[in-house]
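Q: next input, structure requested:
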Amino acid sequence: MSDDPHSAADNPAADDFDFVSAGPGVELAVQRAGTGPTVLLLGGLGMPSLTWNISGLPAALADTGFEVISYNARGQKPSSAPPAPYAMTDLADDAAAILDHHGARDVILVGYSMGCYTAQLLLRRRPDLVRAMVLFAGLQPTPMGALVDEMELALIERLGEVPRDVLVFEQLMTSLSPAMLQDPATVRGWHAVMSSGDGGWAAPEGFKGQLMASHEWITAAEPTPEHLAAIDVPTLVLAFEHDLFFPPALCEATARSIPGAEFVRIDGAGHGGVFTAPGDSTARIVDFCRTHRPD
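A: A predicted model of the protein is given here:
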């Protein structure tokens, strides 16, 4: 269930990043922009930090007076890819290591897709770091996510990899809205984008590791009602109208279990709306961050 629409050739070179050690054998490629209170962007499975730029969110936050930190998670080049399996706790601890390295506190987290899992676990494990949280297209997974993860893990077991054409077809069918999928030129254009390059993985272990972490979260029936009720920071939940992995009706119902959470549906987009049709999501996130800006 990859959230990367770009080829590795489109990714910034290693010298465009700073590197943060998150433990033995784990070097994370980090980018920062702007000055002010920190917003940490937590991407989805296989999503390079540059994907955020398509939505305009990093620039908008920096222009509003925030420091924006984004990074390529373990497994994605030029970060390192330690051997699989990875756990969601590993990914949350990686994020904490980045914040600790930069001395960031009172951070606003913005998680997209699997990044929402990371955000929730980071809050549980290091509440001292978190001021507020945006859970974007990733609060409540359906069985569809588990089925796709199981299919991909089975292909890795049998073939050693998930064939690129299978991943591209999956991305097209889940990232685009129904209207986009019905337009031949749009489908051809996004197929060309998604087919290029090698997916940006540092090694096959990176894809397998992130996939196993995602599957672990979903099969543990996360987020549980108890964990949702324990969220004690301001929370904004966003969901895309046509998201097959995180449908808005389920996300809205789940958001009611988070004390004081705000829910917003972004119309006209599928799961990949962050890079195909972000709508007013950037403006809503910036407004939320401005409202909950540390003093």
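
Q: drop to CA atoms for contacts and neighbour counts, all remaining ones
A: Will do.

Q: neighbours around residue 15, how many?
A: The local packing of residue 15 (other Cα atoms under 10 Å) involves 9 other residues.

Q: what residue in this structure is the furthest from its centre?
A: Distance from the centre of the chain peaks at residue 184, with 28.0 Å (Cα atoms, centre = their mean).

Q: any idea how far it is from residue 191?
A: Distance, residue 184 to residue 191, by Cα to Cα, to the nearest Å: 10 Å.

Q: same deal with residue 69?
A: Residue 69 is 30 Å from residue 191, by Cα to Cα.

Q: who has more neighbours out of these two?
A: Per other Cα under 10 Å, whichever of residue 69 and residue 191 has more neighbours is residue 69, with 21 against 17.

Q: for that one, what are its contacts?
A: 30-33, 38-41 (Cα atoms under 8 Å, 6 or more residues apart in numbering).

Q: this one next, for a side-by-side:
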Amino acid sequence: MARNRAVPAIVREAQRVVFDELGRSGSRVVVLAHNLLAHRGSFAAVAARLAPRARVVNVDLRGHGDSRGTTRAFSTADLAADLAAVLDTLAARDAIVVGTSLGAAAAVELTRQRPELVGALVLIAANPHAASARDRLTFGALATILRTLGPGPVLTSILAGLHAPDAAADVRGATTAHLQAMDRRDMARAVNAWVSRPALLPELAGLRLPARVVVGGADSPALAAAGRVLADALGAPLRTIAAAGHTVQAERPAEAAAIVEELLATTGP
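A: So this is what the prediction gives:
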């Protein structure tokens, strides 16, 4: 494992993973892990709000943003190992790990793999269930389209899945630009990582750590129900952010940051 000193990044198993590090050196670490087909820029406003109180590590998951150029298929376990490598490089422990959807799956896997690295969890728009047969067919078709044709033919439906209908134009525009810049193979591999994710509930069995579960009020009703399942499994509060879609951190950064600030105030040193 190596770290590129010119640009904040680590290289693990030939995969470059890029991150931003900002905020108060020596203070509690907060790790931000975005959702499928998003990028670390979606957490930029959250990171800026948290920086006065924490050491914030905002990661581009492999296959996304500047962590582009995958050479093989990957899984949520790989994403978790990447996050662990970033934290090891920074000599960080007891982090508050904030994950949205795919990032939430990686956060739970990280907690299972390396419990000493994780002191608290914030799971946003998380799905506790493994993909259904219908999901495997739907996302398998999506991966094929993305790999062969790129996002153009399915851009409208992807945006509808990522954002509330009334999401700000600049937020939707940033997502559109990111999708259009992604490598087709990276997109397909990321979708396949999502569809092959394990169920979270068995991973959560026995976990006893501070947590918050967050859902967007304008996200799918199924994810609202899933949020309750997760909250019950963790014994954690469920927070609904009104009018937010799936990418809560980009649409309602102040509310998302406030939930993390609550954990900063009530946990750790």
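
Q: and the helix or strand encompassing residue 233 of structure 2, how far from the chain's centre?
A: Per DSSP states H and E, residue 233 of structure 2 falls inside helix 221-234. Relative to its chain's centre, helix 221-234 of structure 2 lies at 17 Å (Cα atoms, centre = their mean, to the nearest Å).

Q: can you mark which positions in that helix are buried?
A: By 16 or more other Cα atoms under 10 Å, the buried positions in helix 221-234 of structure 2 come out as 223-224, 226-231, 233-234.

Q: dump the residues you listed to CSV, plus distance to residue 155 of structure 2.
A: As requested, these are exported to CSV (distance: Cα to Cα, whole Å):
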residue, distance to residue 155 of structure 2
223, 22
224, 24
226, 26
227, 26
228, 30
229, 31
230, 30
231, 32
233, 35
234, 35
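
Q: helix, strand or coil for residue 40 of structure 1?
A: strand (DSSP: H, G, I helix; E, B strand; the rest coil).

Q: what does it align to in structure 2?
A: Matched across to structure 2, residue 40 of structure 1 falls on residue 31, judged by TM-score structural alignment.

Q: ok, now which ones touch that match?
A: Contacts of residue 31 of structure 2 by Cα under 8 Å, 6+ apart are 56-59, 95-98.

Q: preserved in structure 1, out of those residues?
A: Cross-checking the contacts of residue 31 of structure 2 against structure 1 gives 56-58, 95-98 as conserved contacts, using both residues aligned by TM-score structural alignment, their matches' Cα atoms under 8 Å.

Q: map residue 58 of structure 1 onto structure 2.
A: In structure 2, residue 58 of structure 1 lands on residue 47 (TM-score structural alignment).

Q: those helices in structure 1, which residues are they?
A: Assigned by DSSP state H, structure 1 shows helices spanning 50-55, 57-63, 88-101, 114-125, 143-159, 164-175, 178-181, 184-195, 204-219, 225-229, 248-255, 273-276, 281-291.

Q: using a markdown table, please lay out those helices together with distance to residue 76 of structure 1.
A: Converted to a markdown table, the helices of structure 1 look like this (distance: least, Cα to Cα, whole Å):
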| stretch | distance to residue 76 of structure 1 |
| --- | --- |
| helix 50-55 | 12 |
| helix 57-63 | 20 |
| helix 88-101 | 12 |
| helix 114-125 | 14 |
| helix 143-159 | 17 |
| helix 164-175 | 16 |
| helix 178-181 | 28 |
| helix 184-195 | 16 |
| helix 204-219 | 6 |
| helix 225-229 | 29 |
| helix 248-255 | 28 |
| helix 273-276 | 18 |
| helix 281-291 | 25 |
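
Q: returning to that earlier point: make TSV from the contacts of residue 69 of structure 1 and add distance to residue 142 of structure 1 to it.
A: Below are the contacts of residue 69 of structure 1 laid out as TSV (distance: Cα to Cα, whole Å):
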residue	distance to residue 142 of structure 1
30	31
31	32
32	33
33	34
38	31
39	28
40	26
41	23
